[in-house]
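Trainee: need a 3D model of the following:
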Amino acid sequence: MPGNISVLFIMELIGTAAFSCSGAMVAIKKNLDLLGIVVLGVITAVGGGMIRDVLLGIHPPTLFLKPVYVTVAVIAAIIIFLLMRSKNISRFLLTAEYYDWTMNLLDAIGLGAFTVVGVNTSISAGQGNFQFLTIFLGVITGVGGGLLRDMMACEVPAILRKHVYACASIAGAVFYAYIGNRISQDMALILSASLVVVIRLLARHYKWNLPKCNMNHLN
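Mentor: Down below sits the predicted model:
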């Protein structure tokens, strides 16, 4: 990559923007004002990374040392706010079908990007020999922001109900941990993030779900 721009940094920015947009969409759906939209967008974008950094003992967390991520999150949330001010766009995107499709795509992109970023950050912090830890931190980086978003929006977290949401993150984290030292870092990042995105999109298309305990028969 030219200059100081790396594939990892580009993935962080893509994940930040995607998650911020998803947080802003949820906030708009909940009829929050501009501040609420920005706050939910930022929390969704940087929440997972903040949890990861606290667990790794990185103080203060990266989001405070490198405000570029918060800046990107704020800009993305404001862009969504401005777009949704248009009645034609909001009427289109807030219908059940398109809202679900848009949220799924944004979540898939953010989940894929941040899962591999989380694993990579853990390895860079000297935890590469502890694979369970690196995989866990990859997953918490991927799902943490969405978890905080759903809790603040008073919704059941997506990781507990959505089509193999956390499982896709686990698959990507395990894949990256396995191939990370076998091929170039850039290729490992791209392939692992792509795996997460593909699993999420296929899960929605084919309605893959983990088994549930149906209690309706007790009524």
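
Trainee: drop to CA atoms for contacts and neighbour counts, all remaining ones
Mentor: Fine.

Trainee: skipping adjacent residues, who's closest to residue 19 in space?
Mentor: Using CA to CA, 6 or more residues apart in numbering and skipping residues adjacent in sequence, the residue nearest residue 19 is residue 45, 4.8 Å away.

Trainee: surely that neighbour and residue 15 touch.
Mentor: Yes: the pair residue 45 and residue 15 passes the contact test of CA atoms under 8 Å, sitting 7.3 Å apart.

Trainee: compare those two (neighbour count), which wins?
Mentor: Shown here are residue 45 and residue 15; by other CA atoms under 10 Å, residue 45 has more neighbours (38 against 28).

Trainee: from residue 142, how far out is that one?
Mentor: Shown here: residue 45 relative to residue 142, a distance of 10 Å by CA to CA, to the nearest Å.

Trainee: next: residue 76.
Mentor: From residue 76 over to residue 142 the distance is 18 Å, taken as CA to CA.

Trainee: thinking again about what came up before, the residue nearest to residue 19: what's it in contact with?
Mentor: 15, 16, 17, 18, 19, 20, 23, 70, 73, 145 (CA atoms under 8 Å, 6 or more residues apart in numbering).

Trainee: and with 10 Å instead?
Mentor: 12-13, 15-23, 39, 69-70, 72-74, 76-77, 110, 114, 141-142, 144-146, 148-149 (CA atoms under 10 Å, 6 or more residues apart in numbering).

Trainee: what does residue 35 give?
Mentor: Residues in contact with residue 35 (CA under 10 Å, 6+ apart) are 27, 41, 77, 78.

Trainee: neighbours of residue 137, just the number please.
Mentor: Applying other CA under 10 Å, we find 30 residues neighbouring residue 137.

Trainee: packing partners for the strand or helix carrying it?
Mentor: Using DSSP states H and E, residue 137 sits in helix 131-152. Under the contact definition 3 or more CA pairs under 10 Å, 6 or more residues apart in numbering; DSSP states H and E, helix 131-152 sits against helix 7-29, helix 34-56, helix 96-122, helix 165-179.

Trainee: please give the structure of this sequence too, so both can be compared:
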Amino acid sequence: MDITILGLMDLVGTIAFAISGAFLGVKKKMDIFGINILAITTACGGGILRDIIIGDIPPRAFRNPFYVGIAFIVANVMFIWLSMHKHIPEKIVKWYDTLVFWFDTLGLAAFTADGIWIGIEAGHKDNMFLIVFLGFITGVGGGALRDIMANQMPDILRKHVYAVASIAGGILMAFIFGLTSDESISVISGFVLIVILRYLAMKYEWNLPKVM
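Mentor: Model prediction:
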């Protein structure tokens, strides 16, 4: 498996998640400290939760804070940019939403794969439920923590099939790896499935059933 490609996807996902956290902080009228905390939590929170679950203490984000630093830089760049413009120009809104959607989707796929492989490397390859959950929590955990800290219902509980795409891709990865023990095939299959499901959910506005 090409670790460099997965690392690049992690970087893209970290930047996208940090941007979403920073924008929510601005929307909630937080100060610069709050915006930084929300951006870092969104980008790194899922990985921290994953490490706690498998007993990898202290979590990797504290042992090698590279992605924390990336999220910090992104948050402050966004703070300065928004302070100068006060709002996003209308011409950019549609383009921005589309770009962040794809960065977010690639990040979700990459982080889901990360969580699964870290679980396998930790010796849990025979526990499919655990490694799929680790992929899921790595992919969506940061966003859920962000929303809770911002005092709003987590998007993963009410919007499109974001969480479901992560679970489906994780199951496919774990299943194919169990059959073939081939990391590359399983990662590519799960990654592609997550991207396809997210695209279809966006294009056709899929949402899970609700009572009201």
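
Trainee: returning to that earlier point: so residue 76 and residue 142 of the first structure - more neighbours on which side?
Mentor: Comparing residue 76 of the first structure with residue 142 by neighbour count (other CA under 10 Å), the higher total belongs to residue 142, at 37 against 25.

Trainee: separation between that one and residue 82 of the first structure?
Mentor: Here residue 142 of the first structure is placed at a distance of 27 Å from residue 82 of the first structure (CA to CA).

Trainee: same question for residue 102 of the first structure.
Mentor: 17 Å.

Trainee: more crowded one of the two?
Mentor: Of the pair residue 102 of the first structure and residue 82, residue 102 is the one with more neighbours under other CA under 10 Å, namely 16 against 11.

Trainee: neighbours around the nearest residue to that one once chain neighbours are set aside, how many?
Mentor: Distance criterion CA to CA, 6+ apart; nearest residue to residue 102 of the first structure, sequence neighbours excluded, is residue 93 at 7.6 Å. Neighbour count of residue 93 of the first structure, defined by other CA under 10 Å: 18.

Trainee: what's near enough to touch residue 93 of the first structure?
Mentor: With contact set as CA under 10 Å, 6+ apart, residue 93 of the first structure has these partners: 25, 84, 87, 99, 100, 101, 102, 103.

Trainee: mind listing what the equivalent of the first one over in the second structure touches?
Mentor: The one in question is residue 25 of the first structure. Using TM-score structural alignment as the criterion, residue 25 of the first structure maps onto residue 23 of the second structure. Shown in contact with residue 23 of the second structure (CA under 10 Å, 6+ apart): 17, 29, 30, 35, 38, 39, 75, 78, 79, 82.

Trainee: likewise for residue 28 of the second structure?
Mentor: Contacts of residue 28 of the second structure were listed using CA under 10 Å, 6+ apart, and they are 22, 34, 35, 150, 151.

Trainee: the first structure: which residue goes with the fourth one?
Mentor: This points to residue 150 of the second structure. For residue 150 of the second structure, the aligned residue in the first structure is residue 153 (criterion: TM-score structural alignment).

Trainee: with the second one instead?
Mentor: Using TM-score structural alignment as the criterion, residue 34 of the second structure maps onto residue 36 of the first structure.

Trainee: name the residues of stretch 2-22 of the second structure that are buried.
Mentor: Residues of stretch 2-22 of the second structure classed as buried by neighbour count (16 or more other CA atoms under 10 Å): 6, 9-22.

Trainee: sorry, that was for stretch 81-98 of the first structure
Mentor: Within stretch 81-98 of the first structure, the residues that count as buried by 16+ other CA under 10 Å are 81, 84, 90, 93, 94.

Trainee: before we move on, which element is the first one in?
Mentor: Taking DSSP H and E as the criterion, the element that holds residue 81 of the first structure is helix 68-84.

Trainee: how much does that helix stray from the second structure?
Mentor: Compared with the second structure after fitting, helix 68-84 of the first structure has a mean deviation of 1.8 Å; criterion: mean CA distance after the TM-score superposition for the first structure.

Trainee: list the contacts for residue 133 of the second structure?
Mentor: Counted by CA under 10 Å, 6+ apart, residue 133 of the second structure has contacts 50, 53, 112, 115, 116, 119, 139, 166, 167, 170, 171.

Trainee: switch the cut-off to 8 Å
Mentor: By CA under 8 Å, 6+ apart, the contact list for residue 133 of the second structure reads residue 167.

Trainee: picking that back up, against the second structure, where does the helix holding residue 81 of the first structure fall?
Mentor: The aligned range for helix 68-84 of the first structure in the second structure is 66-82, by TM-score structural alignment.

Trainee: which positions in that stretch come out as buried?
Mentor: For stretch 66-82 of the second structure, by 16+ other CA under 10 Å, it's 67, 68, 70, 71, 72, 73, 74, 75, 76, 78, 79.

Trainee: so which of those is the closest to residue 186 of the second structure?
Mentor: residue 67 (25.1 Å; CA to CA).

Trainee: you'd agree that closest one is up against residue 12?
Mentor: No: with contact defined as CA under 8 Å, residue 67 of the second structure and residue 12 do not form a contacting pair (10.6 Å).

Trainee: if we can go back for a sec, please convert the contacts of residue 23 of the second structure to TSV, extending it with distance to residue 205 of the second structure.
Mentor: Below are the contacts of residue 23 of the second structure laid out as TSV (distance: CA to CA, whole Å):
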residue	distance to residue 205 of the second structure
17	21
29	29
30	31
35	29
38	27
39	27
75	29
78	29
79	31
82	29
